[in-house]
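# Everything below, folded, please.
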Amino acid sequence: MKICLFWHRRDLRIYDNAGLAAALASGLPVVPLFIYDQDILDYLPDKADARLTYIFDEVERLAKATKAAGGTFLARYGKPLEVLRALVQEFEVAAVHTNEDYEPYATQRDTAVGQILQAHGVDFLLYKDQVIFAKDDIMTKSGTVPKVFGAYYKSYVAKLTDEDLHPYDSADRFISKNLHLITPEKAGPRPTLASMGFERKEQYVPTSDLPAEDVVRNYHKTRNTPALQNGTTRISVQLRFGTLSVRQVMHQAKALNPKLLAEIIWRDFFMMLLWHYPNTATEAYDPKMRQVPYRNNEDEFLAWCEGRTGYPLVDAGMRELNQTGYLPNRVRMTVAGFLVKHLFIDWRWGEKYFADKLLDYELANNVGNWQWMAGTGAVSAPWFRVYSPESQLAQVDPEMKYVKRWVPEVGTPAYPTPIVEHKFARERAVEAIRAARITA
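This next block holds a predicted model:
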């Protein structure tokens, strides 16, 4: 029997799933598939990874839901090209459906997958799902890539319609007549964390539900107050792994809070930029910023990583990140700015550390924001802007409730003195960058 595969990636849900809906409407029986990508997992720094634990649990949830609906869910561990080559030889696969991914590795992988499937006579069909607008959907009037968020935002909102946010009917179509049932012997066992060489690591992740309406309505008032437990939506992990639909999230934000809507649009903006400029994953977009003589002091970097800089808001943020895998956005800005300007350490060091620690790590957002803070990106804060961590503390945590939660020794002899003086650090960074830009 001819079947089609639906390859889950950054869309670990059944409802409102563009690619899954198309596969289920294709007329061919569908087998959902997840590949634990060895090309990615081999680079994880720790064998106990909370993100992989989260993915594993969500894949198992999908497998149970597929079984309950009368189908079979396949899960494999290995390199995607090898796994798919084996599957199209083992089963009569007519097509593979999946949703687009815009990161450099993903686009290279999908090009290679498409070639392999084509050689076997298998269609490879991709759909837009994790964003509303992507690639060339929004361009300037002159046909160039938009690099100013304000103009991009205006074009985005003007283009956005209710149809763009209408949910796909994948959940309604997810029934036995559209799914394919495979015998256990043929399906084989699904990988376990242990069989892949990993261990469980539990870290708190909110449920994959829309945030409460009162949180959304007050978002613009509370988003920069890290001491509040519900000051932000806390849905970044769910958007990253697709356990929550971006269309559903944006529909709520569009109705209730324009500031939250803008923040979600930033996500599309950074993905669009990374797709157009994949080299920015590893180097500054601005050529004049590629020769900045960063100090890269390893002892100071370690102090930053461990939250021992003597600046309370910076230290609180890094300790929260290390313990929970989460970091409020305003605090992310503060710790990032401190690393690249006060300690004058290459933004890529910070980007890599966040990549290792953040539960919601997403390459486009992370690179985009780090280059924004460093003044090196396609869209960026001015390179000569240096935020004062003391002023940031006074603005976002004046009573130090957040700081004292994570740095209980603050204000005692046990707390270190500042690792560097603000005025001195600012002048050092600005003068070094200015000189590098002149000679670039």
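
# contacts and neighbour counts: CA atoms only from here.
Fine.

# Quick check: buried residues in the helix or strand harbouring Ala336?
For Ala336, the enclosing helix or strand under DSSP states H and E is helix 329-337. Along helix 329-337, the positions that meet the burial threshold by neighbour count (16 or more other Cα atoms under 10 Å) are 331-337.

# and if you look at stretch 16-33?
Taking 16+ other Cα under 10 Å as the basis for neighbour counts, the residues of stretch 16-33 that come out buried are 16-25, 28-33.

# May I see the buried residues of stretch 38-49?
Going by 16+ other Cα under 10 Å, stretch 38-49 has these buried residues: 41, 47-49.

# Strands of this protein, start to end?
Under the criterion DSSP state E, the chain carries strands at the ranges 3-8, 30-37, 74-78, 93-99, 123-127.

# what helices or strands is the longest one leaning on?
Pointing back at strand 30-37 there. If you count contacts as 3 or more Cα pairs under 8 Å, 6 or more residues apart in numbering; DSSP states H and E, strand 30-37 packs onto strand 3-8, strand 74-78, helix 80-90.

# Run through who's touching the shortest one.
Judged by Cα atoms under 8 Å, 6 or more residues apart in numbering, the contacts made with strand 74-78 from elsewhere in the structure are 31-39, 63, 83, 187, 189-191, 196.

# please give me the structure for this one as well, since I'd like to look at both together:
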Amino acid sequence: MLVPRLVWFRRDLRDIDNAALAAALASGAPVFCAFVFDTAILDALPSRTDRRVAFIHGALLELDAALRARGGGLIVRHGDARHEIPRLAAELGVGTVHAGRDYEPFARARDAAVATALAADGRSLQPVCEHVLFDGDAVLTQAGRPYTVFTPYKNAWLRRLHEAGVPWHASGEGALAKPLVACGVPSLADIGFAAVDLAGSGVRPGMSGAAERLADFRERMPRYREQRDFPAVKGVSYLSPHLRFGTVSIRQLVREALQVGGEGGMTWLSELAWRDFYFMILDRFPHVAGASFRPEYDAIVWDEWPQGLAAWQAGQTGFPLVDAAMRQLAATGYMHNRLRMVVASFLGKDLGIDWRLGERWFADQLLDFDLAANNGGWQWAASSGCDAQPWFRIFNPVTQSEKFDPQGKFIRRYVPELAAVPEKWIHAPWRMPPLEQAAVGAVIGRDYPLPLVEHDVARQRTLVRYAVVKKAGGG
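You can find the predicted model right below:
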């Protein structure tokens, strides 16, 4: 009789086109399926009310139902995965544990510990490429090194894509073993968390939620290039939480982009390549998790300004587009990609606050938080990352507002105290004449804050702040 296999679900909460599940089923051996609510991660969360934990929980309920329909079921443990997986493998008598490869420093250390524990017991951990289209040595320079500039990486990524095609892992077929131990998904309360109304944020977890989002975006993808930068327009995919937790596969999304084609499909495909790029950077240059990709940028001296940071976090900076974006994040756990760039630039280059504090805030707040993409985005805005925005290029929050929310629709949705402000003044309401402020019920300094900084003055301070980089030859 073949020795059973165990599939350890992590960031791949689906039973279709799942590389780890497909590898286990291909062995022909009995296959068990498990997930661990890892206390090493959960205990570090800032709140017991967490959208991400609720999303995972909803996805697990659906995954468990899908596995049960195939004769199996999901074994869910609550504890430290470094101990729970080896213990479960021993209980089930499995020889191999299959899992999607993870690239985050914490995950790599955890997986190394699990692999060591399994090996000591005569078992093995078999990681596979699952969360990205290409990893490892699949996309390298001609010199055999990892790329550090996106455009040549994307060109090589596309060449690899056209040469190798998009794989399909037939994990939707094959028999699963009936669990030999207790299975099923515990309640959120059982693991110490409170329920969260994800529906109120317009989010439906699980494979069905991903399929619904994808079907909706498929119709809009041809217009993606023209509409993606405007937060008041339904122009983006809204698939990021599903991609983050693997309720849809990256391979399926690449296939969809290729099938739609045109400028819309190819622009979205480029965004998926950016995601692979940031994963590769984190994998090959793990120091970025706590420091600048370009070391000379760690010489920058940031301002200690707790009040400025708190105002930014609360959406009370006095700059309407920045505040609307931060309030959207607080209300929904989501922020439009263009706005992520705007608020990141504002924190570092207008307020002079260390980008790592913003990165940490996003890590706590974003439903789709992913270390690789979050770190890549923040370092891009701070100019400290690979292929980042030049340090002397500084977003003007008012002109960004005028360009990407021209009628102020997005601002009025999330900053209701400015709802009656005329379009002429909505982007910089402090410029509105006092009598008009009183007439529309938006007195600046009373009903809505004065700007924390003057952008032109802040810009000059930033150019001085970054001079240390220029002296070091970094720009």
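
# Fetch the TM-score of the aligned pair.
Once the chains are overlaid, their TM-score stands at 0.95 when taken by TM-score structural alignment, normalised by the length of the first structure; 433 aligned residues with a Cα RMSD of 1.5 Å.

# Just say which of the strands of the first structure is most tucked in.
Comparing the strands of the first structure on average neighbours per residue, with mean count of other Cα atoms under 10 Å, the densest one is strand 3-8 at a mean of 25.

# Determine the set of other helices and strands touching that one.
Strand 3-8 of the first structure sits against helix 18-24, strand 30-37, strand 93-99, with contacts defined as 3+ Cα pairs under 8 Å, 6+ apart.

# Just tell me the aligned range of the helix holding Ala336 of the first structure in the second structure.
Counterpart in the second structure of helix 329-337 of the first structure, with TM-score structural alignment as the criterion, is residues 337-345.

# with the first structure superposed, average distance for the matching stretch?
Following superposition, stretch 337-345 of the second structure is found to deviate from the first structure by 0.5 Å on average (mean Cα distance after the TM-score superposition for the first structure).

# still on that earlier bit, got CSV for the helices and strands packed on strand 3-8 of the first structure, with distance to Asp110 of the first structure too?
Converted to CSV, these look like this (distance: least, Cα to Cα, whole Å):
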stretch, distance to Asp110 of the first structure
helix 18-24, 15
strand 30-37, 13
strand 93-99, 10
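
# Compare those and give me the one nearest Leu126 of the first structure.
For Leu126 of the first structure, the closest of those is strand 93-99, at 5.1 Å, according to Cα to Cα.

# Point out the one among the helices and strands packed on strand 3-8 of the first structure that comes closest to Thr324 of the first structure.
The closest of those to Thr324 of the first structure is strand 30-37. By Cα to Cα, the value is 23.8 Å.

# Give me the neighbour count for Gln437 of the second structure.
Gln437 of the second structure has 21 neighbouring residues, counting by other Cα atoms under 10 Å.

# how much space between the closest residue to it other than its chain neighbours and Ala458 of the second structure?
On the basis of Cα to Cα, 6 or more residues apart in numbering, the spatially nearest residue to Gln437 of the second structure that is not a chain neighbour turns out to be Val443, at 4.9 Å. As judged by Cα to Cα, to the nearest Å, Val443 of the second structure and Ala458 of the second structure stand 24 Å apart.

# Looking at the two, which is more packed in?
Using other Cα under 10 Å, the more surrounded residue of Val443 of the second structure and Ala458 is Val443, with 22 against 17.

# wait, isn't the more buried one in contact with Val421?
No. In this structure, Val443 of the second structure sits apart from Val421 without contact. The criterion is Cα atoms under 8 Å, and the distance is 10.2 Å.

# what residues are shared contacts of those two?
Contact criterion Cα under 8 Å, 6+ apart; residues shared by Val443 of the second structure and Val421: Gln437.

# on that earlier part again, could you measure from the residue nearest to Gln437 of the second structure over to Lys409 of the second structure?
20 Å.

# now swap in Arg284 of the second structure and tell me
Counting by Cα to Cα, the separation of Arg284 of the second structure from Lys409 of the second structure is 42 Å.

# closest to Tyr311 of the first structure out of the strands of the first structure?
Using Cα to Cα as the measure, strand 30-37 is the one of the strands of the first structure that comes nearest Tyr311 of the first structure, at 39.3 Å.

# what sits up against that closest one?
When contacts are defined by Cα under 8 Å, 6+ apart, strand 30-37 of the first structure is touched by residues 3-9, 23-24, 59, 66, 71-80, 83, 178-181.

# and if we set it to 6 Å?
Residues external to strand 30-37 of the first structure that are found in contact with it (Cα atoms under 6 Å, 6 or more residues apart in numbering): 3-8, 73-79, 179-180.
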